[in-house]
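**Q** 3D, please:
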Amino acid sequence: MKLATYEAAGHRSFGILTPGGVIDLARRLGVADMEAMLAQGLLGHAGSFANDAPDHTRFRLLKPLHHPGKCFCVGVNYPDRNAEYKDGSTLPKYASLFQRVPESFSGPDEAILRPPESTQFDYEGEIVLVIGTPGRRIPAADAMHHVAGYTLANEGTLRDWIRHGKFNVTQGKNFYRSGALGPYITTRDEAGDGPFHLTTHVNGELRQEDTTDRMMFSMGKIIEYVSIFTPLAAGDIILTGTPTGAGARFDPPKWLVPGDEVVVTATGLGTLRNRVADETP
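**A** Next comes the predicted model:
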């Protein structure tokens, strides 16, 4: 299934996205949003409505999770990204992690915002795991059974701000609506476990391309590692890392400017499209 949060006739809801429209799950399940459906373990029940007639044929897609739970991001998870740093380091033993807040993401076809405090605005196309089944200390061999599905992200970054601190990147990763999530969640039973082919285009130019079977830390290993130190809950998300080719790695750098269009695509998971705009102070 493709699960979407959407707006129709001025009302926000969520449901099953079909070629003919969207099937309203809020009305059928009696829950307010995607987060509540996942938290109450209703994903399996939602599938029983997949053949219903669509309730809406005119609608606008929103962020699939308006307020996800914990949001973990994996840094430098493709081997070419590690080589980009040119520091002579061997492949890491543990995943590099940081967190983002929900307000740092726009939705599909919404603007991503360049703040007035920086002109070093960059893109990072990524595949996102959406947790459906809670767990703690989850073995990698069992980890994917805890995944409800996948969505896409542009993990927008203010490059100068990630260097403000010596040991963290939090500042440059959490500017308001600097990134994006969407366009919808593709359930694991439909998408499988990959490998997924991931690309990022800026103004039609291919900038990033790789496949998830080349990640240094597999999706299962990431879930295993994160769930050691914190319980994972339904509605938590994990951004799994971006391939080489971000704007900072060009000479000179190719920073995003207002009017640019960033398009992130992965096989079977749809296309996330956003234009860049300046944030009004």
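
**Q** alpha carbons only for contacts and neighbour counts from here, please
**A** OK.

**Q** Can you check which helix is longest in this protein?
**A** Determined from DSSP state H, the single longest helix within the chain is helix 219-229.

**Q** residues of it that come out buried?
**A** M219, G220, K221, I222, I223, E224, Y225, V226, S227 (16 or more other C-alpha atoms under 10 Å).

**Q** could you pull out the helices for the stretch 151-281 of the chain?
**A** For the stretch 151-281 of the chain, helices defined by DSSP state H, counting those that start in this stretch occupy the ranges 170-173, 188-191, 219-229.

**Q** how about the strands of the stretch 151-281 of the chain, start to end?
**A** 157-158, 179-187, 197-202, 205-211, 237-239, 261-266, 270-278 (DSSP state E, counting those that start in this stretch).

**Q** just to revisit the earlier point, quick one: contacts of the longest helix of the chain?
**A** Applying C-alpha atoms under 8 Å, 6 or more residues apart in numbering, the set of residues contacting helix 219-229 from outside is 95, 135-144, 232, 240.

**Q** Before we compare anything, build this one as well:
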Amino acid sequence: MRLLSYLVNDKPYYGAATAGGVVNLTGRIGHLYPDLKSLIAGDGLEAARKAVAGQAADHALDDLVLLPPIPAPEKLWCIGVNYKDRNAEYKDNSDLPKYPSLFVRNPSSVVGSGQPIEKPKISEQLDYEGELVIVIGKQGRHIPRDKAWEHIFGLTLCNEGSVRDWLHHGKFNVTQGKNFDRSGSIGPWIVTSDDNDPRGPHDIVTRINGEVRQQDSTERLMFPFDFLIHYLSTFATLKPGDMIATGTPTGAGARFTPPRWLKPGDVVEVESSGIGLLCNTVIEEA
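**A** Next comes the predicted model:
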């Protein structure tokens, strides 16, 4: 299934994207599962399938304001420097990492597909980072790698927008540059694991105004999905609806000479053939 969260007349709903549009699940099973995160936590996928079966679409997809599929995850983990060749982009002669680089984002830093992302007025260095995102379906701690796949509910996409000149304001953190309001996006929906095997391989491509800037495959991840779940669950309990952005390929704007920063009017597309297309236009912060 393709499950998504959205607004109609400023009211939140969730539903399933079908060939004909979007079937409203809030109106059908919302008394059991008020939102998509509670549906995941309550193992409600089969109830969602039954609610959608044979139903005509309630909405045209283009008529909706899409939210990130999980608007308020408890944890939004982000992995850095995970595709092969990414370490070399830093040109610091460092060895390949033994463990994943890790930081977190606030929910307010991302919008849904089709919604504008903001270039902050305090910086000219807004950059793009196309990524695949794991959505956790089952709670766990100290999860062995061979059991990790059982904890994945599905996959979605992310533009993990970064404000580069704010990444190193502190001595050892990147948090500031990764958490500007509405600087990134997640969506358009979650494709459930039974319809798109997370074991992959999964392709990922990022385009700016139609030009391919990033393109890679999860076959080239240094820390694959199962390792990330095992590693993160060593120190934190993973919960339903938690999200893990799994890293970006080479080719971000900062790596060009001169850098190619995003500017108002630019269209950022992140696509994976098994998931779909995440698309956002850049605007200037008001």
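
**Q** if we can go back for a sec, adding distance to G182 of the first structure as columns, could you present the buried residues of helix 219-229 of the first structure in CSV?
**A** Output for the buried residues of helix 219-229 of the first structure, formatted as CSV (distance: C-alpha to C-alpha, whole Å):
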residue, distance to G182 of the first structure
M219, 19
G220, 22
K221, 24
I222, 21
I223, 21
E224, 24
Y225, 25
V226, 23
S227, 24
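
**Q** hang on, the earlier thing: would you mind checking the contacts of helix 219-229 of the first structure for buried ones?
**A** Neighbour-count burial (16+ other C-alpha under 10 Å) applied to the contacts of helix 219-229 of the first structure gives A95, G135, R136, R137, I138, P139, A140, A143, M144, L232, T240.

**Q** Now which residue in the second structure aligns to Y123 of the first structure?
**A** In the second structure, the residue equivalent to Y123 of the first structure is Y128, according to TM-score structural alignment.

**Q** list the contacts for the residue located most distally from the centre of the first structure?
**A** Centroid-distance maximum for the first structure: G88 at 29.8 Å, with C-alpha atoms, centre = their mean. Under the criterion of C-alpha under 8 Å, 6+ apart, G88 of the first structure has no contact partners.

**Q** OK, contacts around the most centrally placed residue in the first structure?
**A** Taking C-alpha atoms, centre = their mean as the criterion, A153 is the residue nearest the geometric centre of the first structure, at 3.2 Å. Residues in contact with A153 of the first structure, defined by C-alpha under 8 Å, 6+ apart, are E124, G125, E126, I127, V128, G179, A180, L181, G182, L239, V264, L272.

**Q** Which member of these is positioned nearest D52 of the first structure?
**A** G182 (23.6 Å; C-alpha to C-alpha).

**Q** ok, back up a step: in the second structure, what stretch matches the longest helix of the first structure?
**A** Going by TM-score structural alignment, helix 219-229 of the first structure sits over residues 225-235 in the second structure.

**Q** Just flag the most distant two among the buried residues of helix 219-229 of the first structure.
**A** M219 and S227, at 12.2 Å, using C-alpha to C-alpha across the buried residues of helix 219-229 of the first structure.

**Q** all strands in the stretch 51-200 of the second structure, in order from the N-terminus.
**A** Ranges of strands within the stretch 51-200 of the second structure are 65-66, 76-80, 101-104, 110-111, 117-119, 126-127, 130-136, 152-159, 162-163, 184-192, based on DSSP E, counting those that start in this stretch.

**Q** Of those, which is nearest R207 of the second structure?
**A** Among the strands of the stretch 51-200 of the second structure, strand 130-136 comes nearest to R207 of the second structure, with 8.9 Å by C-alpha to C-alpha.

**Q** Can you list the neighbours in contact with the closest one?
**A** Outside of strand 130-136 of the second structure, the residues within contact range by C-alpha under 8 Å, 6+ apart are 151-160, 190, 204-206, 214, 225, 238-249, 270.
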